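> Below are the sequence and a predicted model; questions follow.
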Amino acid sequence: MTTSKQEYRLQNLSCASCAAKFEKNVKAIPSVQDAQVNFGASKITVVGDISVTQIEEAGAFDGIKVSQSQTRTLEKSTPFYQKKENILAGISLLFVILGYVMQSLRGEEDIMTIGLFVIAIIVGGVGIFKTGFRNLARLEFDMKTLMTIAIIGAAIIGEWEEAAVVVFLFAVSEALEAYSMDKARQSIRQLMDIAPPTATIKRAHGEHYHEMELPTEEIQIDDILIVKPGQKIAMDGIVVSGLSAVNQAAITGESIPVNKTIGDEVYAGTLNEEGALEVRVTKHVEDTTIAKIVHLVEEAQAEKAPSQQFVDRFAKYYTPAIMLVALLVAIVPPLFVGDWQHWIYQGLAVLVVGCPCALVVSTPVAIVTAIGNAARQGVLIKGGIHLEQLGHIDVIAFDKTGTLTEGQPAVTDIITALSEDEVLQQVAAVEKQSQHPLAKAIVKALHERELLELTPTDFQSVTGKGAYAVVEGQTIYVGSLKWIASLVAVDDEMQEQVQLLQTQGKTVVAVARNDQFIGVIGIADQVRQESKHVLQSLKVKHTVMLTGDAQPTAYAIAKSLNMTDVRANLLPQDKLAAIKELRTTFGAVAMVGDGVNDAPALATANIGIAMGGAGTDAALETADIALMGDDLTKLPYTMALSRKTLTIIKENITFALILKLIALLLVIPGWLTLWIAIFADMGATLLVVFNSLRLMKARNGE
């Protein structure tokens, strides 16, 4: 029998404990092998044979609505005042007020007063009681079960007024918690809404093309996408016609538009700003870069961080312990001092205050918010565990080429007694026949100086040494100093200049004309402008460069960046060994590389951080964190976000426990009331959620 795995999107998933219960209910269905609820992303993954109706029945206790993951469901945003539970809370408040009015007129023992409070309890608590009684029958204890016991107990001992107010306050806290979680989930919903659901495409029919608007799910590979100025690009593809600037902020976090012309790659969800483009579609809608990012972010939000695993284990033992304490408070003191009604009431209040809601939600809401925020900033973090661990990292290893440097060689020095421009023109004339990166750097320098290209004749390449050609009637030799020195005399002063350039990590190209040495050109991979500032901003104890380059180059760049360690002449397996050694010496290590040739080292490091994740499958697959826009400045932001998340998680757990502890201590003098209990529970939960929402505001550089 084949086992199908399906993803479904959920609406109305209100709280973390509800998510756990919903998951348990779905797992209990006989045809289901496994189920996993992703509370942060409001999704469930089910392994087995099941219908949407069955899943909705499993979530009926929380009013959960289910839709297929692949279908785009436009979630109607129901205004706060139109939600059924909020309307019932409002009606409940009205009867509470009428009850107080009647109490002031006819006294608290009057049948009319009690009747109004009972109506307030029934109207406001109908949802609580349905779930609470069902849970009691199954001996399952969550917040609604505890509330049901507390309200029934309060009614039995005649505390009608308190029971009615507690029902109203609980309804308010549930509504506010649902609103807050919805805000936390907005970051992922914004990502999902980036790419348009439909697009205009041009499809061949015989000899003619027909334009049509189709849902993105129906667009095929090789269809031609027509993108007008100001439109969002709906699919990944290659530009086949047109020239435009495209804002890729949605994918890479960079707001500066990128010029796109024929042959360039474009991504779904990016904004075409100026010209019209025709794009050949290269991926189905579910395989686009933005779809992969959304999927990876949702997976990351589902993965439990270490602190969340601890809280889950703690809550497992915490709830039964609180119930035992409540029972002891209700029974033990009256055995010695009497006043059973007062102490039973205190026990009921302990039940309410002890609910673990705030504790259970303290970590996931912070993780969900931080990972969603990072994705909007162009940083893909593939799990809460990586987000937490990054905050503890004190050692970061960097690949050099393409990470700390631009990855493109550039001309830095021209040393000659003649005109620099003249020498550059003659050398470029020889080098433009070559595909070598150094030759490309020289030709690029010619174009940057806007110099005229000269035409060579009789070009000859000398393997491993250089090349020569006739330029404007003169033979120009370009190559290694050793080869040029074997052809013409090179004075001692020039030898010293060459040595100086080499100690600075530059590659030297020597030049001779006819039988005369005329100068050298220094070429180096340029250090990124932001590299030095980024390394200073990281606030880590140890920074290491791992590179395959020669030692002089590596040491020169490491020195200019004030790095604490440098390892040169490394092959991929050597980088792997270096990471293992660093882990042994320092503990947790992060590695920053390009995600392709650094894959083994990235996988071995505690945290692998890939540069340039946009469109790079290797980076998305290998790394724990991907900087989507190839932007090194996102690294300090990510580390700051990680540290801030750790701080907020610690604050959340502390807030939740201290508030509950204070409320529980009120039992000793007998001052704890149901009002205080519900305020302590509601206050702790809301404090935790709103504190976590501060992570939505974290920006680059903060």
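Great, that's in hand.

> From here on, just use CA atoms for contacts and neighbour counts.
Fine.

> For the host helix or strand of residue 319, buried residues please.
Using DSSP states H and E, residue 319 sits in helix 306-337. Within helix 306-337, the residues scored as buried using 16 or more other CA atoms under 10 Å are 307-308, 311-312, 315, 318-319, 322-323, 325-327, 329-331, 333.

> Among those residues, which one sits closest to residue 111?
The closest of the buried residues of helix 306-337 to residue 111 turns out to be residue 330 (CA to CA; 28.0 Å).

> May I have the residues that are in contact with the most centrally placed residue in the chain?
Computing the C-alpha centroid of the chain and ranking residues by CA atoms, centre = their mean puts residue 371 first, at 3.4 Å. Neighbour list for residue 371: 297, 300-301, 380-381, 383-384, 387 [criterion: CA atoms under 8 Å, 6 or more residues apart in numbering].

> Put this next to the first one:
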Amino acid sequence: MRWAVLSLGLFVTGAATQVFDGPQWLSWALYLTCYAAGGWAPARDGLLALREKTLDVDLLMVLAAIGAASIGQVFDGALLIVIFATSGALEDVATKRTQDSVNGLLELSPQEAVVLDASGTERTVAAREVQIGDVVVVRPGERVSADGLVVEGTSEVDQSTITGEPLPAVKTVGDEAFAGTVNGSGALRIRATRDPSETVVARIVAMVAEASATKAKTQLFIDTIEQRYSAVVVVATVALFAVPLAAGADLQSTLLRAMTFMIVASPCAVVLSTMPPMLSAIANAGRHGVLIKSALALERLAGTDLIALDKTGTLTTGTPEVTGVVTLTADLTEDAVLALAAAAESGSEHPLGRAVVAEARARALRIPPARGFRALPGRGVRAEIGGDVVEVVSPGELRPDAVSQTEADGGTAVLVLRDGHPVGVLQIRDHLRAEAVEAVRAMTALTKASPVLLTGDNRTAANLLANRVGITDVRTELLPEQKVDVVGELRDRGHHVLVAGDGVNDAPAMAAAHTSVAMGRSGADLTLDTADAVTVRDDLATIATVVALARRARRVVVANLVIAASIIVVLVTWDLVGHLPLPLGVAGHEGSTILVALNGLRLLSGRAWRRASR
């Protein structure tokens, strides 16, 4: 930027010297210094590209400016250098703003953390040295120094930098907190659950950096034709100079026309049409909690015309709760049935098992010790408790009335067996996400088609939930490979399918889809790796918004290409069939470059995100 400013200052001073009849040598000296200040970087880049056997548009601009000076048009050449340097500086500003908007998140994370050692003594360490399992102390008004779970204290935390939510969130024991968010008036102790390099903030920055290093298919196509097109421009410029000159045309006017042609035919604006809007959209999504992994992923998101949703953990919160206990035998109370089930599930890592244990603890029940724990794949668990064999399993063929009633109500029924005999039914329900109904409505409005629900759950429960949120196409009792088959069927119908999910069992379907979005908080590592985009706060509403933003980025790219190509055609035609003044050609060509760069930058604004979310 400073070289562009210096170049402009020298040009204005040279022009003033010329207008006020100053010494010609002084104006020439100022103009030539302007050449050096504004042209050395493009010349260097162009020569480096030439060493790699590629022809860069920067070199074309410098050659055109030198050609103008060689025939005495030093003012026109200096004007070209100034405008070209300015457009390059604006491109750098656009790229820097895109990077800074995301990299600025890193600065939100404190450099130091207060950690409690084994004796309870506080010690200050670098935030990057916090390890998983460490307990960090966050005092009122301080920034949280690690991603983790609150183990002590209650406070309101401003986490707008991560989730976009304007109101502070109340954090108490068991709640998740994010590095870089601002603590309120209470003191918190947080047990770190992620390595500093894996915090939400760090992942945002890493993914956007990775995205910035990739190119969409449109950009790759432009890069391919740029080299060939630039070579054609050079050949045409030489022909436009040599042929008329051989026919006896005047040297100065012929060279001036050829230099003007080289300038206006150069594809600078075309080259800048694609990446600025795409990187701006990626950065904007990152600021609002959606990580898009690449420009290619953004391009795929823009083509979405049908969305397929997983149920558990995507449409629902993925944290099931026991909502009722039914006893099937007179010698056991509800609490006794629950205590037996919790004892059997105490060694289980399954979400349903954790829900059973959590409910027993919430009721302050004594959970008896269990021996011989064994997982029954696809069925449940088995353990020996007080001499009895207790099983907590899916109902299968054993279907007491309580099982049928629970499933009819949209819940999940779990059967408790003692020595092979049913003694109780646990009624478990997974809660619908608060934003699910509105999110499905937005998806339907965006794609003009109801989302498809893909689930391994039973038909009754799935249909009840689908009716609540407005989904009409429901595929139930699906194994992971069957979800892939459904996605293949939808693709065969000509749909561009987006799959949203969170579990390992969703990963194959996400990989088979055209594009995919993972739920960031609850998502399994494999799912996060497979997805093209990740919604950090598990907000379903952002799926439709990010697709709409991707579509808008695509429209901006198309508009930029039309603007750039139209101006090139007009200016080239004018130069070939008429007389295009060099300053006007320079202004038109570089003006279009500046215009497309600024047009792409519009997608960085908060207004662009709000418009996409409507």
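Nice, I can see it. All values reported here derive from a predicted model rather than from experimental measurement.

> where does the TM-score land?
With the length set by TM-score structural alignment, normalised by the length of structure 2, the two chains reach a TM-score of 0.79; 558 aligned residues with a CA RMSD of 4.0 Å.

> Mean per-residue distance, the helix holding residue 319 of structure 1 versus structure 2.
For helix 306-337 of structure 1, the mean deviation from structure 2 after alignment is 2.1 Å (mean CA distance after the TM-score superposition for structure 1).

> gap between the helix or strand following that helix and the chain center?
Where DSSP H and E defines the elements, the next helix or strand beyond helix 306-337 of structure 1 is helix 340-353. From the chain centre to the centre of helix 340-353 of structure 1 is a distance of 44 Å (CA atoms, centre = their mean, to the nearest Å).

> how close does the helix or strand following helix 340-353 of structure 1 sit to structure 2?
The C-terminal neighbour of helix 340-353 of structure 1 among helices and strands, as given by DSSP H and E, is helix 357-362. Averaged over the aligned pairs, helix 357-362 of structure 1 sits 1.9 Å from structure 2 after superposition, using mean CA distance after the TM-score superposition for structure 1.

> which residues in structure 2 does the helix or strand following helix 357-362 of structure 1 match up with?
Downstream of helix 357-362 of structure 1, the next assigned helix or strand under DSSP H and E is helix 364-376. Matched against structure 2 by TM-score structural alignment, helix 364-376 of structure 1 falls on residues 275-287.

> thinking in terms of the whole chain, how far from its middle is that stretch?
With CA atoms, centre = their mean, you get 8 Å for stretch 275-287 of structure 2.

> Would it be right to say that residue 566 of structure 1 lies in a strand?
Yes: according to DSSP: H, G, I helix; E, B strand; the rest coil, residue 566 of structure 1 belongs to a strand.

> so what corresponds to it in structure 2?
Using TM-score structural alignment, residue 566 of structure 1 pairs with residue 474 in structure 2.

> What's the local residue count around the closest residue to residue 613 of structure 2 other than its chain neighbours?
Closest residue to residue 613 of structure 2 apart from its sequence neighbours, by CA to CA, 6 or more residues apart in numbering: residue 545 at 4.6 Å. For residue 545 of structure 2, the neighbour count with other CA atoms under 10 Å is 23.

> Just to be sure, residue 545 of structure 2 is in a helix?
Yes: membership of residue 545 of structure 2 in a helix is supported by three-state DSSP.

> Give me the aligned partner of it over in structure 1.
Match for residue 545 of structure 2 (TM-score structural alignment): residue 637.

> mind checking how far its match is from residue 7 of structure 1?
32 Å (CA to CA, to the nearest Å).

> Need the counterpart of residue 31 of structure 2 in structure 1.
That one, residue 31 of structure 2, aligns with residue 121 by TM-score structural alignment.

> Which residues are in contact with that match?
Per CA under 8 Å, 6+ apart, neighbours of residue 121 of structure 1: 92, 163-164, 167-168.

> ok, now with 10 Å
Residue 121 of structure 1 sits next to 89, 92-93, 95-96, 115, 129, 151, 155, 160-168 when contact means CA atoms under 10 Å, 6 or more residues apart in numbering.

> check which helix or strand covers residue 517 of structure 1.
With DSSP H and E as criterion, residue 517 of structure 1 is part of strand 516-527.

> Packing partners of that strand?
strand 405-416, helix 420-431, helix 437-448, strand 474-479, helix 481-487, helix 492-503, strand 507-513, helix 551-560 (3 or more CA pairs under 10 Å, 6 or more residues apart in numbering; DSSP states H and E).

> helix or strand right after it?
With DSSP H and E, the next secondary element past strand 516-527 of structure 1 is helix 531-537.
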